[in-house]
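A.B. asks: next comes the sequence, and after it the predicted model I'd like to discuss.
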Amino acid sequence: MSPLVDHLRSHGDRPAVLTADQPLNYRELAEMVESFAHTLGRRRRLVLLETRNDVATVVRHLGALAGRHVVLPVPAGRDHTNLITTYRPDVVIDAAGVHVRSEAAHELHDDLALLMSTSGSTGSPKLVRLSRTNLTANAGSIAEYLQIRETDRAATTLPMSYCYGLSVVHSHLLVGAALIMTEQSVADDDFWELFTRHRGTTFAGVPYTFELLDRIGFASMRLPHLRYVTQAGGRMPPERVREYAALADRWGWQLFVMYGATEATARMAYLPPDLALTRSNAIGRPVPGGSFSLEPLDEWPEVGTGELVYRGANVMMGYADEPADLARGATLDALRTGDIARRDEHGLYEIIGRRSRFVKMYGLRIDLQQLENTLSEAGVRALCTDNGDRLAVVAGAGHDPDDVRRTAAGAAGVPAGAVDVACVHELPTLPSGKPDYPTARVLAAGAPRRTQHDGDLRRMFADVLHLNPAEITEDASFVDLGGNSLTYVTLSVRLERALGRLPADWPRLPLRELQNLPAPSRRWWQFWGSTLETSVALRAVAIVLIVGSHAELFELWGGAHILLGVAGYNFGRFCLTPLPRPVRIRHLRTTIAWIAIPSALWVAFALVVTDDYHASNLLLANKFLGPHDSMTAGRLWFVEVLVWTLIALAVLFCIPAVDRLERRHPFALAIGFLAFGMALRYGVVGVDEGRDAWFSMLAFWFFAAGWAASKASTVWQRAAVTAVLVVGLHGYFDDTLRQLLVLTGLALLIWLPAVRCPAGIAVVAGVVAEASLYIYLTHYQVYPLFGSHELVGVVAAVVVGITVSAAVTLARQWWGDRSSAGRMRRGLPLGDEPLLDQGGGEDAVGPDQARGHDAAAPRRGR
């Protein structure tokens, strides 16, 4: 029996791996690992393993190690042709399964256990050879200085193909702690729901991870079980280290800043948490079992500085460039890091320079020489260096900078927005004829930083959100900028035309990532096919059904209740975002203004020219204030339901405890409100259904159902919401067709996020959905003008609403430009302008109702 399997089994029934739906204890994990080890056979093999952060990858990785095979982990979804061609692995494990050669083809050294890539995704076949001693020593060292306990639960925020991510797995399994396996990003709500549900105590991050944490309002999150956070994978700016050290001190967890390399099986140094505030520029002290020395260099004559050299049991056996190297033993006992460092009087080390051609970005170690070779093979002669957290590329004349940028970014595995490119007539050289990299860095930094869609997308965001382009940074997303469901419709249609099919989570992607999406390939189907989000399609169809039914062109009731569900759905998406609570409340407040102010202004106009409304409609309070016998005052019931629902929720979410509860358990809280709505619907709480003032409460459950749908992330959650809809709609209306129409619309919202349709239909639907509020507000006064010409009246009402919507958009844009100009004249920075009237939430669209007030009221099941 394998010592690794014995070790796993020794922890018994303790939790080992926790996922959204597949928890494993150590005994179960040991059995699965042992079974997979038998699958690979007794003869040692080289195993190329495509990794994902899931149970299958953990079992396969540990099973290969338990069987004393040599594992080569690689990221899933990448092209591994170069590695496979060079090393000819005996076993390839990918999404299609386990592929085993009939005979083992390699001679493998007895101590060899793991091969790791050294250069990100530049395709270099150079690998780090790691022994079992390396793995055990490093895992034990990390567990010691982090003081990992059996009760710890670490989330897998980094890929297992990356030495940092793999070290999290090894160090926690070594002491019997648990892993929370997930491929979700820290920017996703689902990640934090899983983390809090499983009482996560730690997670690891590279510098970019902390940028994402800034964007989602991590500083305001309540994570009661969090013990410590680790950072490595490149230098994080000292000011950010101090920021997170202060945050850790405030909330009672610890920040460990660490320094390492694949060649040291991950870790060489750590900065004790109590020094992070005062020595944020230092890498700290050697890990237990390791030591540093400084070797003087002629090019760095400063006293007390030198190349940082590390010694310890975790130093690699050596490199591999070809299969024959896999039979070699250890070739070194010290690691020359290539970093220039100095040591202070307290024994802390600080990196002050670099002498090699490797850089770390986005958690990847990038071989700049290999990157130059890759560009050369693509026909681009270039110099590659780094400029802080960016790649700097200077290419010869005649190349398109965007083409060079995309090629370099793809080869390095970083976003195209992180690559600066300059094309010059002659590559800079030193007097000796060697490449002049300092000059190349300056040339690239001075080149325009733009990608294929940069200017167009920034202007597009500015136009739709009524912002000055100068206010929009590359790190800002649609949600960050206060986008709501009204502006979402407009922007999604325009973005799809510019970029092709959009990612489902595009509202939360920073502008930088949207700019880096590949340009749409104009194949034949893309000229007629377009993706239309279901919520947009439902809004467009529902408002047409509402107008047509009111004008007696046909009778299809139920659109308003579908729209109430859509309102809840968009409330969950655009109001309950990961942004800090004050931003959430501001977005919600301005959302209410987007609905209430246009409605009140139109009512004021209608009061002057018609007898349709009463003064109580100005306050959107006819259901509260009456008169209750009017045939027209009840027309605005949908707006009243929506506005007062949002006001009540805004008050609730001002309470920090409610905000924290929603962040921890978003679906559970939404289901709780849906249960409350159902209690109102069935009169469980004793509401007097005969009083019009409670009509809003009776219809609230449609809104809550849409909210729950937006937070449903699994099949059983969506099925649960659907079941509540079926039960709640039974007997709600006297009209069976109306019940089926509402059920169909909301079921599509739950189960089908988008549909494919001709591009022309998508554009028309987007325009109608965008104008739905104004179509609703004006149609009561428009279609009666056409008498018995019902079709003409319906078309006219839609056209008038679209025209009013366009006029309001132009007016807002004019006002925004005027405000920005005024601020510039007063010498105020545009960035100080608050994002007013850019709230995230649901704009109103009109209700469907039968003639007069009574037909709009729901019917209770008997």
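C.D. replies: Everything's here; your move.
A.B. asks: use CA for all of it now, contacts and neighbours both
C.D. replies: OK.
A.B. asks: the helix ranked longest in the chain: which residues count as buried?
C.D. replies: Counting residues, the longest helix found in the chain (DSSP state H) is helix 790-825. Neighbour-count burial for helix 790-825 flags 790-791, 793-802, 804-806, 809, 812-813, 816, 820 (criterion: 16 or more other CA atoms under 10 Å).
A.B. asks: what helices or strands is it leaning on?
C.D. replies: helix 534-550, helix 759-770, helix 772-782 (3 or more CA pairs under 8 Å, 6 or more residues apart in numbering; DSSP states H and E).
A.B. asks: let's have those helices in a markdown table, adding mean neighbour count.
C.D. replies: Formatted as a markdown table, the helices and strands packed on helix 790-825 follow (neighbours: other CA atoms under 10 Å):
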| stretch | mean neighbour count |
| --- | --- |
| helix 534-550 | 24 |
| helix 759-770 | 21 |
| helix 772-782 | 24 |
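A.B. asks: ok, which of those helices comes nearest residue 663?
C.D. replies: Ranking the helices and strands packed on helix 790-825 by proximity to residue 663 (CA to CA) places helix 534-550 first, at 23.5 Å.
A.B. asks: can you give me the angle the closest one makes with helix 790-825?
C.D. replies: 130 degrees (axes from the mean of the first three to the mean of the last three CA atoms, to 10 degrees).
A.B. asks: alongside the first one, take a look at this:
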Amino acid sequence: MHPAIPGLLLPQPKGVPFARELAAHGDRTALITAQGQLSYRELAERVAVTAERLGPVRRLVLLAGANRADALVTHLAALSAGHPVLLVPGDSESTIRSLTEAYAPDVVARPHTDGTLTLDERHPTSAHTLHPDLALLLSTSGSTGSPKLVRLSHDNLQANAESIATYLGIDDTDRAATTLPMHYCYGLSVIHSHLLRGAGLVLTERSVSDAAFWEEFRTGRGTSLAGVPYTFDLLDRVGFEQMELPHLRRVTQAGGRLAPERVARYAELGARSGWQVFVMYGQTEATARMAYLPPHLAAERPETIGVPIPGGSFRLQPVDGHGPDVGELVYSGPNVMLGYAESPADLAVGRTAEDLHTGDLARRTSDGLYEIVGRRSRFVKIFGLRIDPQRIETLLEEHGVTAYCAGDGETLAVTALGDASGESHVRRLIAQEYGLPARTLRVRAVAELPRLASGKPDYEAVRRLTRPAEETAPAPGPAEDLVRLYAEILDRADVTEDSSFVGLGGDSLSYVEMSLRLEEALGHLPADWHTRTIRDLRNLIAPVQQTPHARGGSVPRPGRGLRKALHTWTSPDSWRTRRTLETGVVLRAVGIVLIVGSHIRIFDIKGFAHILIGVAGYNFARFLLTDAPRRERVRRLWRSIARIAVPSMAWITGAVLLTDFYDPANALLLNTLLDQGNDRFDWAYWFVEALVYFLIALALLMAVPLLDRLERHHAFGVPLALMAVSLVGRYDLLDLASARPQLSPSVVFWLFALGWAAARAETVRQRALLTAVLLLTMPGLFQDQPLRTTLVIAGLGLLIWVPTLPSLGPISALAGVLASSSLYIYLTHYQVYPYLQVDFPLTALFASLLLGVGYAAVVTRAARAVRWL
């Protein structure tokens, strides 16, 4: 304790009420940590001890923040005793050093080498004049070390905590996990608002991508999760949708715009699972929050930020160049900062800001909600950090580099004068100074910086110039060079960071390879990866999850044969690589092995061909019914038909000429229509014929503008209606079936439509409806074959309900080869196994698989050589 100066009566320092009143919550649980629980009474005692050590004379305390009890105790001790806290990221040594040099704090609280928090008391009394209202200093730009700080008062902290606790409905039975850093205003607001109400904190430094986090969350009976957009990417990757979290009440989102469709999806998931989604809007300058979207509107109005928080208000200030309905969003409320600080002298200054000009352009909708429509300034938010491109230009200029910088979504685009050899230097300077992952920086060296006719920088050109496919990947290596990966697999020269798999014409014949290669790079694939842009996927890359195999290897492709698959299979590292496989890939890989093996009669497990009809419908919806214009959709449909029909007809023509097993109608894929006979080999290619017929019919239907629009507006309803109509064929009410009804396209189209509907099903109710239809209509298709019926129901049930299955690296590699070659294995195995099945059945199986993989390689290379369709 530092004694006061004799004879001098010091005024009672001001403090933050909720930090002073912790003991009022008694024995309720305050903190839940890996070391045990701490009650509010015990927390208050520890806070009091630390406050006594800080002394009665106000001093500036620099605190290296961390989601740990000792750091939180120090923070609360300073707030309760009136010591201003300069809160910095505890994991950024450069930020701690630069802000210590800039502000000369009186006390530095930071982790010791043994992990404990130490108080380095540099001045017995403050070296600064501290304004009596000053409580907290936060950076506006995360861990950049910028001396520009936001000055927040005791009243700011108390008012914002009360407002947040009110609209979220926090009470003393709540328990929130610290999913965000303490030094980040959003993460800190979670802590403050829960402590205000006597709620508990599941205090953890683990990521939501860590399985141990969810153990802590369940054990701690967590009720609340907070996340920035990247957090939701991680939630998708760890299978959050399938988790059992019985105590979860609310999920909150802020820190940047989350795509409206994802907001709506999480709102719907919450409605099914019993929790609510709160989308929130804020800035550090408003302590944390300014607006929230009431959860009952999240599904209906996900594009908006909602309404002002309790006690706050918005107005729109007109901006030149914009209509009367759009203006700069200006916020007023008791949580608006005192002002900025750029040097120690500013710590003595009182309030300099009454309202907060957010810099965001917004409009007020007819129902009273606010919607952000753009930015007035050039600030951008990346990974929750607010970045000023102008400061980056200044930084580079200090290092002798002339450059223009612009934000572009979740990345920074930089053009710099010079040659390509200097790009890595520029990228390294920015990454080190601002603490950004290198993959968020797109740098292009140019001979002349782009300018408008007026001579001003052309920032749109900066964004455009950094996007070409030949750009060097931000973090070099096969795992992260996604542009080149897409160009290689899809054989496209026009790939940019704004391209997506489906946008580039990817289909079911290439998505297996792409999904496995991407999982190597990303660690885990989001369910909607095929519709996301490369830019979005690149931001998901998690180097810490990459294994030695992922960093240096590659998933084998049909064009490369099985040699690399065998290498992967025998690699010890790869057996430790946990993966997931899309259910459709598993069904294709397992299915083709069981189909061939059953034909050889190694075993008798039938039904997978009908499962694969459903998988074909599923992939049709995912890869061919994209958001592309109608003509592009139809063009891709015909291209897909050609990719199936041409190699099939070529192979079968050879079989017709060299054997006497097939009729010419088989080569023309007309056996079903001409009904050449009932011999087993006459019907060998019924699957290919049915698939080609389905796609031709749908290509013709989708060419009709009215039908195309209908499908876009009723994505689930259209396949459901087709499935209902196709039941006429399923039960052959019009007597259209051929001599083998279960192999007739008119009979099995209902399975194709069911798979299509499964890809479009987004709710439990829709999936349950499809399951009910499957259970009611499948029995009777295969007379007196209950096992076959059960197998088809089980396989399609997996497709409906389970998007991915757990796997290991070698299994994924082998499954990828088999699944991507499955059509060609099916085509060719009829010309292999009849000659070997009696004496060498296992040899017949492996030879059939190998020949199919080889034919897949030939077709792939031939298609690329002639660039057909």
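C.D. replies: That came in fine, so what should we check first? All values reported here derive from a predicted model rather than from experimental measurement.
A.B. asks: so which bit of the first structure is the helix or strand harbouring residue 634 of the second structure matched to?
C.D. replies: Remark: residue 634 of the second structure resides in helix 630-658, with elements defined by DSSP states H and E. Aligned by TM-score structural alignment, helix 630-658 of the second structure falls on no residue of the first structure.
A.B. asks: can you check stretch 246-258 of the second structure too?
C.D. replies: The aligned range for stretch 246-258 of the second structure is 224-236, by TM-score structural alignment.
A.B. asks: can you give me the buried ones in that stretch?
C.D. replies: 225, 226, 227, 228, 229, 230, 231, 232, 233, 234, 235, 236.
A.B. asks: okay, now the residue lying closest to the first one once chain neighbours are set aside: neighbour count?
C.D. replies: In space, not counting the residues next to it along the chain, residue 225 of the first structure is nearest to residue 201; the distance is 5.2 Å by CA to CA, 6 or more residues apart in numbering. Each residue near residue 201 of the first structure was counted by other CA atoms under 10 Å, and the total is 23.
A.B. asks: ok, the residue nearest the centre of the second structure to residue 131 of the second structure distance?
C.D. replies: With distances taken as CA atoms, centre = their mean, the residue of the second structure nearest its centroid is residue 233 (2.6 Å). According to CA to CA, to the nearest Å, residue 233 of the second structure stands 42 Å off from residue 131 of the second structure.
A.B. asks: any idea what residue 330 of the second structure aligns with in the first structure?
C.D. replies: So, by TM-score structural alignment, residue 330 of the second structure is matched to residue 309.
A.B. asks: any idea which strand is longest in the first structure?
C.D. replies: Ranked by residue count and defined by DSSP state E, the top strand of the first structure is strand 334-343.
A.B. asks: what span of the second structure is it aligned with?
C.D. replies: Aligned using TM-score structural alignment, strand 334-343 of the first structure spans residues 355-364 in the second structure.
A.B. asks: same check, this time on stretch 365-374 of the first structure
C.D. replies: Counting by TM-score structural alignment, stretch 365-374 of the first structure sits on residues 386-395 of the second structure.
A.B. asks: what do you get for stretch 549-557 of the first structure?
C.D. replies: When the second structure is aligned by TM-score structural alignment, stretch 549-557 of the first structure has no counterpart there.
A.B. asks: that older thread, where's the residue nearest to residue 225 of the first structure relative to residue 791 of the first structure, distance?
C.D. replies: 63 Å.
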